[in-house]
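Asks: After the sequence you'll find the predicted model.
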Amino acid sequence: MCEATLVSPKRFPIGLGTGGNRTGGPPQGKVAIQSIHDAIDSGYRHIDTAIDYQNEKAIGQAVTEVLAKGVIKRQELFITTKLMPNPTNTREETLKSVQLSIQNLNTSYVDLMLIHMPSNDLAVNDKVWSALEEAVAQKLIRSIGVSNFNAQQIDSLLKNAKVVPAMLQVESHPQVNQRQLISYSNKHGIHLTAYSPLGAGTLIKNPTIVEIGKSHNKSAATVMIRWQVQRGVVAIPKSLKLNYIKENIDVFDWTLTDNEMKVLEDMK
């Protein structure tokens, strides 16, 4: 078994999430395109999408437009997408799904592709994973991983896998710290990405987090993202508003104290 190639999360510690939120579904069309332009202009280099978000084409268009300006190169971006395991799909059909995502994103490869959700049929997970390993061999994908898997489901996958998942993406924020899953992932050399790092927006008014933010002249949202980055977890916050997009990446010139990290880690 070998490790999947993955550019270090230290280079891409924060990404723009493009899934749905409490106010609606994933951004589409012009809205999605503008959010990508705003994010890249603000310093983001990691973009997270999925086949089920139905915005790969819009994201591909935005990335193409940005690259055409010559400000950044494709290799400076880290693009993640995901596919759902389909129990009726053959190996060839899964590979076609990979190729369709690449076509939608208007790129020659995807940096990271995840199995979006685990199938209850573990054999289906194995079948899809084997197809993704083939996609890596064909250089269609640089890295492969899983999303919403627990430790037992990953253990099952590893029994037949040739490549260790490079990334595990799960919900994580101060009220869902995923401490045990992070420990498990570290033992297996798997990086962890936190989606909903702001608790789907429910924690931005939490008084404890707000007070920590005040001590650094930062927002509660920025505190939660800094917490993830400081403990080695990639964060992919979602926003369509330029001021929040900029705010969410304002985490690199300051640090949380050990005590503040513990308060956030132990929050219920």
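Replies: Looks like it arrived, so ask away.

Asks: switch to C-alpha atoms for all contacts and neighbour counts from now on
Replies: Fine.

Asks: now for the helix or strand hosting A131, which elements pack on it?
Replies: Secondary structure assignment for A131, by DSSP states H and E: helix 122-137. The helices and strands touching helix 122-137, judged by 3 or more CA pairs under 8 Å, 6 or more residues apart in numbering; DSSP states H and E, are helix 91-104, strand 141-147, helix 151-158.

Asks: after the first one, next one along is what?
Replies: Translated: helix 91-104. According to DSSP H and E, the helix or strand after helix 91-104 is strand 110-115.

Asks: Now do the buried residues in that next one.
Replies: For strand 110-115, burial by neighbour count (16 or more other CA atoms under 10 Å) applies to V110, D111, L112, M113, L114, I115.

Asks: ok, residues contacting that strand?
Replies: By CA atoms under 8 Å, 6 or more residues apart in numbering, the list of residues contacting strand 110-115 from outside reads 6, 78-85, 102, 128-129, 140-147, 167.

Asks: go again using 6 Å as the cut-off
Replies: By CA atoms under 6 Å, 6 or more residues apart in numbering, the list of residues contacting strand 110-115 from outside reads 78-84, 141-147.

Asks: let's bring in a second model and compare:
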Amino acid sequence: MDTVPRITLNNGVTIPQLGFGVFQVDDARTTDAVATALETGYRSIDTAAVYGNETGVGRALASSGIPRDELFVTTKLWNDDQGYDATLTAFDAALARLGLDRVDLYLIHWPTPARDRYLDTWRAMEKLLADGRTRAIGVSNFTPAHLQRLLDETGVVPALNQIELHPALQQRESRDFHARHGIATEAWSPLAQGALLKDEVITTIAARHGRSPAQTVLRWHIQLGNIVIPKSVTPARIRENIEVFDFELSSGDMEALAGLDRGERTGPDPDTLN
């Protein structure tokens, strides 16, 4: 396995460009899946309070024997816990479930604009950052409009925005906004939950490179500069997903994949989810 490159966030902290996600993995299975990922070479693990598997992640981290400073752990604040005091309380609970004294990245999971609490939530996250309890803070599923309000009214630019991003939903407006403001782009559902893996454009490019469709899509993300967190509980796929640093897509391949953008989401719309 080739070493995973690291992306430098806007506060100087570095994050592996490819990590391991545990969305929709129950707590019991999470421990084995994360243990397999760590053994395979992953060092970045992405979880969230609402996934219900922070405890399983913590078990795998504790038993791995890997020094804490070699790991990058991300978790996310759920919508019901937004607000200044509630955020601080929820963060303490997340650390307890993970069995850690700090995380590397803490994210607001959704903007939930109808609740209108994300500014107060962000100020609490700024305190967590200042207190050294998280090394970086960011957001998830924020649109450029949500981000602009955050930039206008608070003090710290998010280090990262984790958004649904794959060839059928390429999020060019968000990626351009992130680039202008020094915000890293991280893709959740980078494979569109498998929906694109039989697409003829992708399978043709994959065959040309002797790679799987999943590896081809992940390589597309890497070459765009995205951070990716593919999820699998299958050991062979966990290994396959990290083996994407020893080949390169051509400009023609990238152009063909750019043509697959249809604005199609697999998940909720950030403007309406509350």
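Replies: Received the coordinates, thanks. What you see is a predicted model; the values in this text were computed from it and never measured.

Asks: Kindly provide the TM-score of these chains.
Replies: Comparing the two superposed chains by TM-score structural alignment, normalised by the length of structure 1, the resulting TM-score equals 0.90, with 253 aligned residues with a CA RMSD of 1.5 Å.

Asks: hey, which of the helices and strands packed on helix 122-137 of structure 1 is tucked in deepest?
Replies: When these are scored by mean count of other CA atoms under 10 Å, the highest mean neighbour count falls to strand 141-147 (a mean of 25).

Asks: In structure 2, point out the residues matching it.
Replies: Mapped onto structure 2 using TM-score structural alignment, strand 141-147 of structure 1 spans residues 134-140.

Asks: circling back: dump the buried residues of strand 110-115 of structure 1 into JSON lines; add distance to G19 of structure 1 as well.
Replies: As requested, those are arranged in JSON lines below (distance: CA to CA, whole Å):
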{"residue": "V110", "distance to G19 of structure 1": "18"}
{"residue": "D111", "distance to G19 of structure 1": "18"}
{"residue": "L112", "distance to G19 of structure 1": "16"}
{"residue": "M113", "distance to G19 of structure 1": "15"}
{"residue": "L114", "distance to G19 of structure 1": "14"}
{"residue": "I115", "distance to G19 of structure 1": "15"}
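
Asks: out of the residues you listed, who's nearest Y44 of structure 1?
Replies: Distance ranking of the buried residues of strand 110-115 of structure 1 against Y44 of structure 1, using CA to CA, places D111 first at 15.0 Å.

Asks: just the strands in structure 2 please.
Replies: 6-8, 14-16, 20-21, 44-46, 72-77, 105-108, 137-140, 160-164, 184-188, 227-228 (DSSP state E).

Asks: Show me what the third one is packed up against.
Replies: Translated: strand 20-21 of structure 2. With contacts defined as 3 or more CA pairs under 6 Å, 6 or more residues apart in numbering; DSSP states H and E, there are no secondary structure elements packing on strand 20-21 of structure 2.

Asks: so where is that strand in structure 1?
Replies: Counterpart in structure 1 of strand 20-21 of structure 2, with TM-score structural alignment as the criterion, is residues 16-17.

Asks: mean offset of that stretch relative to structure 2 (after superposition)
Replies: Its matched residues in structure 2 lie on average 0.9 Å from stretch 16-17 of structure 1 after superposition (mean CA distance after the TM-score superposition for structure 1).

Asks: hmm, who's touching that stretch?
Replies: Counting contacts by CA under 6 Å, 6+ apart, the residues outside stretch 16-17 of structure 1 that touch it are I47, D48, I236, P237, K238.

Asks: Most neighbours among these, which one is it?
Replies: Within the contacts of stretch 16-17 of structure 1, most neighbours by other CA atoms under 10 Å means P237, with 28 neighbours.

Asks: That residue and S172 of structure 1: what is the separation?
Replies: Taking CA to CA, to the nearest Å as the measure, P237 of structure 1 and S172 of structure 1 are separated by 11 Å.

Asks: go on, K238 of structure 1?
Replies: Relative to S172 of structure 1, K238 of structure 1 is positioned 14 Å away (CA to CA).

Asks: any chance of the strands of structure 2 in a markdown table, plus distance to L249 of structure 2?
Replies: Converted to a markdown table, those look like this (distance: least, CA to CA, whole Å):
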| stretch | distance to L249 of structure 2 |
| --- | --- |
| strand 6-8 | 20 |
| strand 14-16 | 20 |
| strand 20-21 | 22 |
| strand 44-46 | 24 |
| strand 72-77 | 28 |
| strand 105-108 | 30 |
| strand 137-140 | 28 |
| strand 160-164 | 22 |
| strand 184-188 | 19 |
| strand 227-228 | 17 |
